[in-house]
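Asks: Quick one, fold the following:
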Amino acid sequence: MPSRRGRLRRAPFRGAAADGRSDAARRELAASFARTGAAPPSGAELAAVEAAEGAAVLLLGPQQALTFSGKCRLSCLYGAVRVLGFAVGPHQPPLPLLSPPTHCALSLEALPVARAAHTDPRQLRVAARSALRAHRVRRQARLKVMSRFSPECAVLLLEHLDTAATRFLLSLPPLCRLFEPQRKDEPDVTAEAAVLAAVGIVPCSPEQGLLLSDSTLSALQELVRACCVEDDGVPVIMVCGPKSIGKSTFSRYLINLLLNHLPSVEYMECDIGQTEFTPPGCVSLSDVTEPFLGPPFTHQRTPRKMVYYGQSSCEQDTERYIDVVKYVFSSYRKEVPLVINTMGWVKGEGLLLLTDMIRLLSPTHVVQMDVYDWKAMAPLTPDSVRLAPGLYTKGKQQGKCKQMDLGTAESWKSSEGEEDASAPEFKLLYVHPEFPRAGVAGEARVHSSILRDMSILGYLGQLQPPDAVSVLPLHSLVPYQVPFNAVALRVIHTDVAPSNIMYAVNASWVGLCRIAEEIRCQSAGPVLLTQTPICDCFGFGIVRGVDMEKHLYHVLTPVPPEKLRLVNCLLLGNIAIPNCILVSQEGIEGEIPYVTSEYNYSILGSGKLRKKKHFKKREYMFQCDYT
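Replies: Now for the predicted structure:
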C-alpha cells in the first residue's frame, strides 16, 4: 500500500466546547459527537418567541430537539446545538439551514453545556441577556426568553432566509412549494409553531428526521477517531452500497462531524448520477471547509478538480470512467482526510468496477452500506477484494477481466510504490441503515431524475445577481459571445454527423472545459474533436443561441470571466436542460423558443424531451431552427 506521508493540519476545535481541552479529551469528544438527534424529552415543550419581523428566538432544553421542514438562518446565541453532525456555538457566523420535504428533515439538537463547576449561574444569565441585546432582539421578547432561561439550555436565533438562488428555484412552477411540508392533515397550530412559521419553518415528527442506526453510530465514531489521531496517517474513506441506501447522507454527516475538529476535509464524488456539489455527470474533488446543511441543490459550488463525464451512468463506457476517476484522484494532496462517494451500481459488472476502484484508490477504510440480508452485494472484505477479479484488474485467482490499455491501473500503482495492485489493505466497516425503504431504489422519496434536475437548477440559480429584488428570467440575461474557432466541440454520448452538429448544440447544456492542445483553425469553424478528451471542467453553461452568420455561440454561464479565459472546449453530454427552464419562465410572449408540440421527424438532430411522470404537465417536444 502506498506510504501516506501527509500529516493532519490540526486546528482548534470548532464545535461548541472549544475551551482548552487536551487532545485526549478532544478525541473522546469526537466520538461523543457521532450520535443521532433525539426527540424532545417527554413533556418538554418548544419555547419560541418572536424576536423581530421574520425572526424568532428558540430555547431548547438539554438534549431537546426540533425537527423541521422549511428554510431559515441559524445563529447560536448561548449554549450549543448540533445539526446534521455539525456543532454550532456562539462564536460561529450565521448558517443557512435548508430542509425541503424532498430529503430527510433537519433536526436542531441541544448539546450539553460545558462549564466549570464554580461558574456563577448569574454570570451565565448575563451572558445570554447580552447576546440577545447584541442581536437586537425586542425587549418584550428578551423578557419572555429570560423568564424561561436556564443555564443548561441552548438559545438560538432563527431568521427568515431569502437568497437569490432560493428565489430563483421558487419562481419555477414545479418548485414553487419546494420548502413547504407535505401534510396529510392539519393539526392545531400552537403559538410556538405560528412563530416558527413566520420565520419559514414548520415543526414535524422526529421520525421524518435522520435516524442513525447503531451500526451507523459505531462507524462514525471509529472514523472520526481515525481522522483525529495523527499517528496512523491520513485516512481515505470510501463509502459504497446500493442505490437509495443513504451513502450521500452518511458522507454529509461524517464530513460535518470532522469539520468540528479539522479545518478542512476533501471529498471525491464518483457517483455521477447523484452528485453533491456539482450538476450531474461529473467526477470531482472538493475542499470542504464549511458545513453543508441541506441537499445538494442548495450548495452547488466549484470543486478544486472536476471532469465532465457527460452521463448519469457509466455502464456504456466504464473504461473512460476509470480513466476519469484516476485523473481526478491524482490531484488529492494527502494532507487531510478524503471521503469518497461511489455509485449505487453494485451488481454484475458494477461490483467488478467497484473492486477495481478499491484497488486503484487504496482506501484505508471501506464503509459498506447494505441491509442485513446482504441481498444487494457481497461483503467487500480485504480478502474478497484481493482474490476476486475486477472489471479491468486481476485478483489473486487471475479471473477473467476486460482488456484495456492497463498502462492505466498498473502504471498508477507502480508510480505510487504499490507492490501488488490486487492486495489492498483496509478496514471494512458495515453500516446497516434502518430507515423505511432503505436500499429500495424504486421507492425513493423523490425520483433520481428529479433530483438531477434540481441540482442543475440550483447551479443556474448562481446566475441571479445577489442584490436583485426580483427574479430575472434566464432569457433576460446577457450571454457571452464565443467565436466558433475559439473552442473545440465534442458530443460525448453519441455520434453526430458534422452536418447536424449545430442542431445538437443549440439550446443544450455544455461543460466549459480546457484541453491541453491549442485550438488552431484557419477557417471560421466550428472545430470538432474526433475523441472525447479527459480534461479539466471549470463549470457549465447553456448554449442559448447559435449565430450561423457571425459564427458565434451565445453561452449563458455563471462561471467568472477569469475562468472563462481558460476555456477552449465545449463538451455536450447526455445531461439535458430541465424542462421547466424551457417552458415555465416568465416574460415570454407568443411561441416558446425551441419548444413545440408539433414534432417534425424530418429534421435531423432534433429530439424528444422526456416526460416527467412525477409532474402532470403537457408533453413538449424540442427542435432547433436557424431561420
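
Asks: Every contact and neighbour count from this point should use C-alpha atoms.
Replies: OK.

Asks: Checking the most centrally placed residue in the chain next. Helix, strand or coil?
Replies: Nearest to the mean C-alpha position of the chain, by Cα atoms, centre = their mean, lies Glu276 at 2.1 Å. Under DSSP: H, G, I helix; E, B strand; the rest coil, the three-state class of Glu276 is coil.

Asks: Run a quick neighbour tally on Thr342.
Replies: Thr342 has 24 neighbouring residues, counting by other Cα atoms under 10 Å.

Asks: Quick check, it in contact with Glu269.
Replies: Yes: taking Cα atoms under 8 Å as the definition, Thr342 is a contact partner of Glu269 at 7.0 Å.

Asks: Now do the contacts for Cys104.
Replies: 208-210 (Cα atoms under 8 Å, 6 or more residues apart in numbering).

Asks: Now flag whichever of these is closest to Ala444.
Replies: Taking Cα to Cα as the measure, Ala444 sits nearest to Gln208 out of the contacts of Cys104, at 13.9 Å.

Asks: Now the second one, please; I'll put the structures next to each other:
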Amino acid sequence: MAAVMPRRRATFAAPLRKRRGPQKRPRRLPPPVLRRCRPTAGKSNGVEADGWRDFAASFVAAGLVKPTEVEQPPKESLTAVEAKEGSAVLLLPQGQSLTFNGKCCLTCLYGSVRVFGFNIVPDQPPYNLFSPHTHCALSIEAVAYKESEKSKKEMKTEARSILRAHLVPRDARIKLMKSFVPQCSMVLLEHLDTPVTRFILSHSDFSHVFRTKKQKVPCFIPEDAALTSTGIKRQDPGCGLLMSKSSLSAIDELVKACQEEDEGCPVILVCGPKSVGKSTFNRYLINLLLNRLPCIEFLECDLGQTEFTPPGCISLINVTEPFLGPPFMHLRTPRKMVYFGETNCEQETERYLDSLKYVFSAYERDVPLVINTMGWVKGAGLLLLIDIIRLLSPSHIVQISADNFRDMPQLSPEYTCSSTGLHTKGKVPLKCKSLASGTDDSELCRGQGDFRPPHSGHKLLCVQPEFPGAGVAGDGRTHSSVLRDMAVLGYLGQLQPSSIELVLPLHSLVPYQVPFSAVSVKVIHTDVAPSHILYSVNASWVGLCQVPDEVRCKVDGPVLLTQIPICDCLGFGIVRGVDVVKKLYHILTPVPPENLRLVNCLLIGNIPVPNCVFLNQAGIEGEIPYVTSEYNYGISGAGKLKMKKHLKRREHIHP
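Replies: A predicted model of the protein is given here:
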C-alpha cells in the first residue's frame, strides 16, 4: 500500500496545475477501497468475481454512497396477473410465500397453500383473509402436496382449464403458464368487502386499519399492480409471523398429543406475561389442529384481550373454522359465556374464579381444549394463576416467557402442587421421623381449598419468543384499549344489513322495545343508587343475560337485582334510549330474536361504548346526542380512577 498511494496522488495532482480558476477536487478513494481493488491474476477487470459486493460495501462503510444507491441482488419475483376486475391469480412455486397487508378472499385453484398454519386446497370453500397493520402480516405460502402421476404436459393442460373456468384472459394465462412448474400452487385473490369491515372503516379513528405504510424506497412491478387491485399490498417477510424453535417444538409435541386417543383429550393451558405472543401461539396451534381434527374447544380466561367475544367475558367456544385475521374480524357466538363486566379481575378474584368454574362446567372432554390466560402473572396474579391451574387440571402447560422477565417461576408439576394460591392451599410434603421406631413416614397434607389439585402428570413446555419487543408491555403494534374498541365495533358491525353497501349509522336502525317489567337490571362494577339506575343504563353497553329466577314485576320502575348473578350471557347491545313515560328500554343488538326471548336480565359493566360511535352520528344538526363539552373534570370523583398496581395488598406484605 505504501508504494501505491504516492502514485495515486501524482495522477490526481498533475492535471490540476494546468487548469485555471477554482476546480472541484476529485474524490479520493479511502484506503479500505484500495485494499479491495488489488489486481488479481487471470481477471481482465482487475477485481475478483465475488469482490463486487465487498467493493460496494466499502463505499457504504466509508460514507461515500447511501445504502439504497447500491444495487441489490434481484429478489425472486412473484407471478401475479389480473383475472378480472377486482381479482388476480397468483402463482407460487413450492416454498415461496407472499406476505401482505390488506384484506382479500382467497380460493385455492391448484396445489396447496398455507395461511397462518392452516392448509387450503382446491376442494375447500373460499376463505376471507384479514391482515391489518395492528397485527403481524399474513403470509400465503405454497406447500408440498401429493405427487401426481400425470406428466408435466397433462398438469399444464389441467391448469389451463382451471384458468379458463375463472375467466382469466388469454395473455394472462400465457404469462402464468410460462412460470408453471411441478409442485406449484395457484390461488385466486378477490376484493373483499363485508358489512363489518365497512362499519369499522367508516370511523375516522380506524379508517387506516387495512392500509399499509409507504415504503422509503418504492419498488413497483406489474405484479404489485395486480395485487393492489384485490385490496392487498406486498410486504417484507419480516413483517409476518416469526416463530422461534422452542415454539415450533412445543407445537409439534402438542399436535402429536392431540392426535393420540389413548390418554384422553389434552387440556392445553397457555400462560405468560403480557406481550409475549400467547394469542398468536393459540391461533397458530388451533389452525394446525384444524388440519387434522374437525373441531377444537377454546376456553377464554383473558378478560382484556378476548378472542371471539367483546372484552370483559369468560367464554367457551367450539372452533371449527381457522383464524385468518385479528380477533375483531372473527367474533362468534360461544357455547357458554359469562359477562364479567371488567377488563381485569384484581378487585374481584373470587367472582372471577366462580365465573370460570361455571363456564368450564360445560366442557365435556370429548375434544382437545386450548385455554388462554391473562398476562397478569406478577404478585397476586401469579397466585391466581395457580388457582386456575388447580381448577382446570391441564394436561399440558405452555409457559411463554421473555428474556428480561424474571417474576414468573417455572410452573412444574411440583411447583404448582406445593405452592399456595390466592384462594387455595397446596400439597406440602411432610417428612416425619419416628423416634421410637426410627422409620420415616412421608405423606402429603391435604389441600384445604375448594378446588381439586392438578394431577402430577401434566407436561410443562417452556417457550422463548424471538420476535422484536417480546415481553415489553405497551411496546406492541397497537394499544390494548384500541383493540378492545375495535372488538366492540366488530360486534356492532353485525347490525349492518348485508344487502346494502352503504354504512347505516346506529341511530338510524330500529331498536327493540323492552318493558321495564320484562328484565331485571344490575350494575356489576360499582354501586349505584336506585334513583340513578336509569342514568347508568342509558347509552350503555349491556350484557343480555338469562338468570334462572323469574323477574318480579315492578309497576313504578325498573326491576333491580341485589346481588351480581353468575349466569349465561346470550349477547350484547346498546341501550340507545330509555322511555320513562312508557317504561321501555330501547336496545340495539344483533342477537337473533329466538335468543332474545330468553333474556330476562341486563348487566351493565365497565366496558364503555367507543367514543367514535357517539362522534360518528351522521346527519345530526346542532349538539350531538350523549356528547357534551361542558363537563367539569375538576369535581372530586369526576376524573378517571387511577389504579396503583405497584402497591401490595395487606395480606402480601410480610413483616
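
Asks: After superposing, what score do the chains get?
Replies: Taking TM-score structural alignment, normalised by the length of the first structure as the basis, the two superposed chains have a TM-score of 0.85; 554 aligned residues with a Cα RMSD of 2.1 Å.

Asks: Let me see the ranges of the strands in the stretch 151-300 of the second structure.
Replies: For the stretch 151-300 of the second structure, the strands defined by DSSP state E, counting those that start in this stretch cover 185-191, 232-234, 267-271, 296-300.

Asks: and among those, the most buried is which?
Replies: Across these, averaging neighbours per residue (mean count of other Cα atoms under 10 Å) puts strand 185-191 on top, at a mean of 26.

Asks: That one maps to which residues in the first structure?
Replies: Mapping strand 185-191 of the second structure onto the first structure (TM-score structural alignment) gives residues 154-160.

Asks: on that earlier part again, tell me which of the strands of the stretch 151-300 of the second structure lies nearest to Ser131 of the second structure.
Replies: Ser131 of the second structure lies closest, by Cα to Cα, to one member of the strands of the stretch 151-300 of the second structure: strand 232-234, at 8.6 Å.

Asks: ok, average deviation of that closest one from the first structure?
Replies: For strand 232-234 of the second structure, the mean distance to aligned residues of the first structure following superposition is 0.6 Å (mean Cα distance after the TM-score superposition for the first structure).

Asks: That strand packs against which elements?
Replies: strand 97-110, helix 222-228 (3 or more Cα pairs under 8 Å, 6 or more residues apart in numbering; DSSP states H and E).

Asks: Which residue range of the first structure does the longest one align onto?
Replies: Same thing as strand 97-110 of the second structure. Using TM-score structural alignment, strand 97-110 of the second structure pairs with 65-78 in the first structure.

Asks: and what of stretch 599-614 of the second structure?
Replies: Stretch 599-614 of the second structure corresponds to residues 567-582 in the first structure, going by TM-score structural alignment.

Asks: Run the chain-centre distance for the matching stretch.
Replies: Mean-position distance between stretch 567-582 of the first structure and its chain equals 19 Å (Cα atoms, centre = their mean, to the nearest Å).

Asks: Give the equivalent position in the first structure for Glu466 of the second structure.
Replies: Under TM-score structural alignment, Glu466 of the second structure pairs with Glu434 in the first structure.

Asks: List the contacts of its match.
Replies: By Cα under 8 Å, 6+ apart, the contact set of Glu434 of the first structure is 211-213, 371.

Asks: if we can go back for a sec, for the match of strand 185-191 of the second structure, which outside residues touch it?
Replies: Here stretch 154-160 of the first structure makes contact (Cα under 8 Å, 6+ apart) with 54-62, 71-81, 110-111, 128, 198-200.

Asks: returning to what we had before: now for the strands of the stretch 151-300 of the second structure, which one comes closest to His455 of the second structure?
Replies: His455 of the second structure sits nearest to strand 267-271 of all those, at 11.9 Å, using Cα to Cα.

Asks: what's the average distance of that closest one to the first structure?
Replies: By mean Cα distance after the TM-score superposition for the first structure, the fitted strand 267-271 of the second structure averages 0.4 Å away from its aligned residues in the first structure.

Asks: Next one: Val578 of the second structure from Pro31 of the second structure, what distance?
Replies: To Pro31 of the second structure, Val578 of the second structure is 82 Å away according to Cα to Cα, to the nearest Å.

Asks: which of these two has more neighbours?
Replies: Between Val578 of the second structure and Pro31, counted using other Cα under 10 Å, the more crowded position is Val578 (20 against 13).

Asks: Residue in the first structure paired with the more buried one?
Replies: Under the alignment (TM-score structural alignment), Val578 of the second structure pairs with Val546 in the first structure.

Asks: do the same with Glu154 of the second structure
Replies: The pairwise alignment with the first structure assigns Glu154 of the second structure to Gln123, based on TM-score structural alignment.

Asks: and its match, what does it touch?
Replies: Neighbour list for Gln123 of the first structure: empty [criterion: Cα under 8 Å, 6+ apart].

Asks: any idea where the strands of the stretch 301-450 of the second structure begin and end?
Replies: When assigned using DSSP E, counting those that start in this stretch, the strands of the stretch 301-450 of the second structure occupy the ranges 313-319, 336-339, 369-372, 396-400, 429-433, 440-444.

Asks: Tell me which of those sits nearest to Ile500 of the second structure.
Replies: Between those, strand 313-319 lies closest to Ile500 of the second structure; by Cα to Cα that is 29.3 Å.

Asks: Could you give the residue range in the first structure aligned to that closest one?
Replies: Mapping strand 313-319 of the second structure onto the first structure (TM-score structural alignment) gives residues 282-288.

Asks: and if you look at stretch 504-511 of the second structure?
Replies: Alignment of stretch 504-511 of the second structure against the first structure: residues 472-479, by TM-score structural alignment.

Asks: Give me the distance between the two termini of that stretch.
Replies: End-to-end distance (Cα to Cα), stretch 472-479 of the first structure: 13 Å.

Asks: what about the match of strand 313-319 of the second structure, how far off from the second structure?
Replies: Following superposition, stretch 282-288 of the first structure is found to deviate from the second structure by 0.4 Å on average (mean Cα distance after the TM-score superposition for the first structure).

Asks: Compute the number of surrounding residues for the aligned residue in the first structure for Leu560 of the second structure.
Replies: Per TM-score structural alignment, the equivalent position to Leu560 of the second structure in the first structure is Leu528. By the criterion of other Cα under 10 Å, Leu528 of the first structure has 17 neighbours.
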